[in-house]
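Trainee: Here is the input, now give the coordinates:
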Amino acid sequence: MNLKTDATLDVVTLGEAMAMFVAGERGDLASATRFSKRAAGAELNVATGLARLGLRVGWVSRVGDDSFGRFICQQLDLEGIDRRQVTTDRRYPTGFQLKSSVDDGSDPQVEYFRKGSAASHLSTDDFNPDYFGAARHLHLSGVAAALSDSSLALVHHAASEMKAAGRSLSFDPNLRPSLWSSEGVMVERLNALAQHADWVLPGLAEGQILTGYRQPEAIADFYLAKGVKAVVIKTGSDGAWYKTAAGERGHVAGFPVSKVVDTVGAGDGFAVGVISALLEGKALPAAIRRGNKIGSLAIQAIGDSEGLPTRAALGDF
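Mentor: Below is the predicted model:
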């Protein structure tokens, strides 16, 4: 894919990647005896999906000096994701998670072991202006913001610097209430971060929590009033609703899915579709249509990123 830009990367993102162990049989995690190992993380899912579509993606993180950290780096290499700014931190371990196996569309049980992880010690020291400046777009998520105060500081610094440099920014709130001290703190800090973004991509329930409004247009107006250029609100199987600073608004229907297998990663797949299409210069409704398509593919496969398509597999849909 030949994108016209002076930057050496199309997208840079940052966050925590973890080793994920998925149970080999359905049921309570306590009863599982066989697991398969994969890589996981909201921002990593987006990086993976964008790389599979042929975009040049950079990843900024920290991993431990352990087998999980080496595994994450191997997965980044397999997906063609640039990891020059992934630091091996010898003081702290790589986080991991356990995930139950589902194939009926229900939400899987997930247990995280990430407290004190290497990635939770991300800080402004991990901001390399030359590396970030080599990308034309920055994607951020509320997960990285929730890891620690130092990680939140890095996210804000990266957003401010990239915006000042004239780069575009996307933001998926990706709420993780358990990582915050309170819902009020979560709302305040994520809304402060969202106002840096050009494109804000909340789910409807997330938007309701963050803004206090119930209707999609009111949620969109909340962020547009803060200088955001476009707000796209995911409304589940119904598709997505959008509004722009120019006053354009509308609904883009979702893609019917005969069998939902695993809901985890649907929002990340949606972000992959929207971001990739907008960076290619497509109109917002067409970008949302691609987001809906990739989101529908993501929920038809077991795993967080297994359903994310290559460019050839996506085709013209």
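Trainee: C-alpha only now, for contacts and for neighbours.
Mentor: Fine.
Trainee: so where do the strands sit in this structure?
Mentor: 9-14, 18-26, 35-40, 57-64, 82-89, 96-101, 110-113, 135-141, 168-172, 199-200, 230-234, 239-244, 249-253 (DSSP state E).
Trainee: What is the burial count for D77?
Mentor: By other CA atoms under 10 Å, 12 other residues sit near D77.
Trainee: check contacts around it.
Mentor: D77 makes contacts with R83, as judged by CA atoms under 8 Å, 6 or more residues apart in numbering.
Trainee: Next: D268.
Mentor: Taking CA under 8 Å, 6+ apart, one finds 42-43, 45-46, 295 in contact with D268.
Trainee: If we use 10 Å, what do you get?
Mentor: Contact analysis of D268 by CA atoms under 10 Å, 6 or more residues apart in numbering lists 41-49, 141, 172, 174, 291, 294-295, 298, 304-305, 308.
Trainee: Another for comparison:
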Amino acid sequence: MSTPAAPEVLVLGRCGVDVYPLQTGVGLEDVETFGKFLGGSAANVAVAAARLGRRPALVSGVGDDPFGRFVRRSLRQLGVDDSRVATDADHLTPVTFCEVFPPDRFPIWFYRRPTTPDLQLDASALDLAAVTGADLLWVTLTGLSEEPSRTAHHTALAARAAAAGPRRHTVLDLDHRADFWPADGGVEAARTQAQRALAHATVAVGNREECWVATGEDDADAAADALLALGVDLAVVKQGPRGVLGATRSERVVVPATPVAVVNGLGAGDAFGGSLVDGLLADLPLAELLARCNAAGAIVASRLECATAMPTAEEIAAHVAAHADMTTGRERDRA
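Mentor: Model (predicted):
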């Protein structure tokens, strides 16, 4: 039997169901109608990359339940290979609820206790040929929050770093959810795991708070410097309304944010991530790459859902063109 070809993009991490209110500005106790959507940061990034023409596969887990079947079906419909998503007979597919108070308040509740199928990923079940053969590997910090997923993620990162051949893109999404980390470890536990993973990553991406969790630095430039010192080739620091900073050892660019009427900000970071995947694989110049990532995030922030709201390449290009006077990256003078 022939070995299947490695996916172009391999994403490790969480998937589940987002249950979002169809009324905005209303607390969950008063919401009367909800919409059900594919969710989970890793799943959303995979969908965003697929929407841009990439060939992603997700490594995760779902329960043997109706929501698990919904997740699998949605992944396939949205262009993501689900063949490496395990079915866990012992744990339920997680559900996430949020409240929508535009423009900047989106409280979120994760129903993931005591654990979830995506955190039961075992190193022995990894397809290491896919891990080392994919053009880009995407992992998330939340996948390092609990065993056995933690060991599986570190195993994948180490195998990829040790693989022969040119250094390929390995992205650590600094996605941090405090609820996922044990109360007795908290930020320090997350920082320890992030820094261990960063030694094997080529790219790190996160907002300022997430970069602080990983490095102890919340100034954008200082956080980028710290991430580069920890081993990555590219540090991407999202700064919300202040735009995004991208830094390598030879280049530093700031791309401003573009204005948007925010409906739900929760999927914007995952849309940014999917565009980052596409831009890295296309070897785009840093300023162009970040402008497209910003545009993708802005588009999704203007929509209610996450996975099914991910923009096409044409939509991103149109947004960048419409805000061309704002999206030109500026070299950061460090002198």
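Trainee: from the contacts of D268 of structure 1, which ones fall inside helices?
Mentor: Per DSSP state H, helices hold the following members of the contacts of D268 of structure 1: 42-49, 291, 294-295, 298.
Trainee: with the residues you listed in mind, which one is nearest to G315 of structure 1?
Mentor: I294 (11.2 Å; CA to CA).
Trainee: I'd say that closest one and P309 touch.
Mentor: Yes: using CA atoms under 10 Å, I294 of structure 1 is in contact with P309, at 7.3 Å.
Trainee: Comparing those two, which residue is more hemmed in?
Mentor: Neighbours were counted for I294 of structure 1 and for P309 using other CA under 10 Å; I294 has more, 27 against 20.
Trainee: Map that one across to structure 2 for me.
Mentor: In structure 2, the residue paired with I294 of structure 1 is A296, using TM-score structural alignment.
Trainee: so how far is A130 of structure 2 from its match?
Mentor: Counting by CA to CA, to the nearest Å, the gap from A296 of structure 2 to A130 of structure 2 is 27 Å.
Trainee: Skipping its backbone neighbours, what lies nearest A51 of structure 1 in space?
Mentor: With CA to CA, 6 or more residues apart in numbering as the criterion, A51 of structure 1 has its nearest non-adjacent residue at 6.0 Å, and that residue is V57.
Trainee: do F37 of structure 2 as well
Mentor: Closest to F37 of structure 2 by CA to CA, 6+ apart is D18, at 5.1 Å.
Trainee: residues near the counterpart of that neighbour in structure 1, how many?
Mentor: Counting by TM-score structural alignment, D18 of structure 2 lines up with M20 in structure 1. Neighbour count for M20 of structure 1, taken as other CA under 10 Å: 24.
Trainee: which ones are touching M20 of structure 1?
Mentor: Applying CA under 10 Å, 6+ apart, the residues near M20 of structure 1 are 35-41, 68, 95-99, 110-112, 303-304.
Trainee: Return the distance of it relative to L55 of structure 1.
Mentor: 25 Å.
Trainee: F317 of structure 1 now?
Mentor: From F317 of structure 1 to L55 of structure 1 the distance is 19 Å (CA to CA).
Trainee: can you check D316 of structure 1 too?
Mentor: In terms of CA to CA, D316 of structure 1 sits 17 Å off from L55 of structure 1.
Trainee: Surely the residue nearest to A51 of structure 1 and E43 touch.
Mentor: No: using CA under 10 Å, V57 of structure 1 is not in contact with E43, being 11.3 Å away.
Trainee: which residues are common contacts for these two?
Mentor: Joint contacts of V57 of structure 1 and E43 (CA under 10 Å, 6+ apart) are 12-13, 49.
Trainee: joint contacts of I294 and P309 of structure 1?
Mentor: Joint contacts of I294 of structure 1 and P309 (CA under 10 Å, 6+ apart) are 49, 269.
Trainee: Can you report how many residues neighbour R168 of structure 2?
Mentor: Neighbours around R168 of structure 2, by other CA under 10 Å: 18.
Trainee: For it, give me its contacts.
Mentor: Counted by CA under 10 Å, 6+ apart, R168 of structure 2 has contacts 132-137, 160-161, 201-202, 281.
Trainee: Let me have the ones in helices among the contacts of D268 of structure 1 in JSON lines, extended by distance to L193 of structure 1.
Mentor: Shown next, in JSON lines, are these (distance: CA to CA, whole Å):
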{"residue": "A42", "distance to L193 of structure 1": "17"}
{"residue": "E43", "distance to L193 of structure 1": "16"}
{"residue": "L44", "distance to L193 of structure 1": "19"}
{"residue": "N45", "distance to L193 of structure 1": "21"}
{"residue": "V46", "distance to L193 of structure 1": "19"}
{"residue": "A47", "distance to L193 of structure 1": "20"}
{"residue": "T48", "distance to L193 of structure 1": "23"}
{"residue": "G49", "distance to L193 of structure 1": "23"}
{"residue": "G291", "distance to L193 of structure 1": "23"}
{"residue": "I294", "distance to L193 of structure 1": "26"}
{"residue": "G295", "distance to L193 of structure 1": "24"}
{"residue": "A298", "distance to L193 of structure 1": "27"}
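Trainee: Which pair of those residues spans the longest distance?
Mentor: L44 and G291 (16.7 Å).
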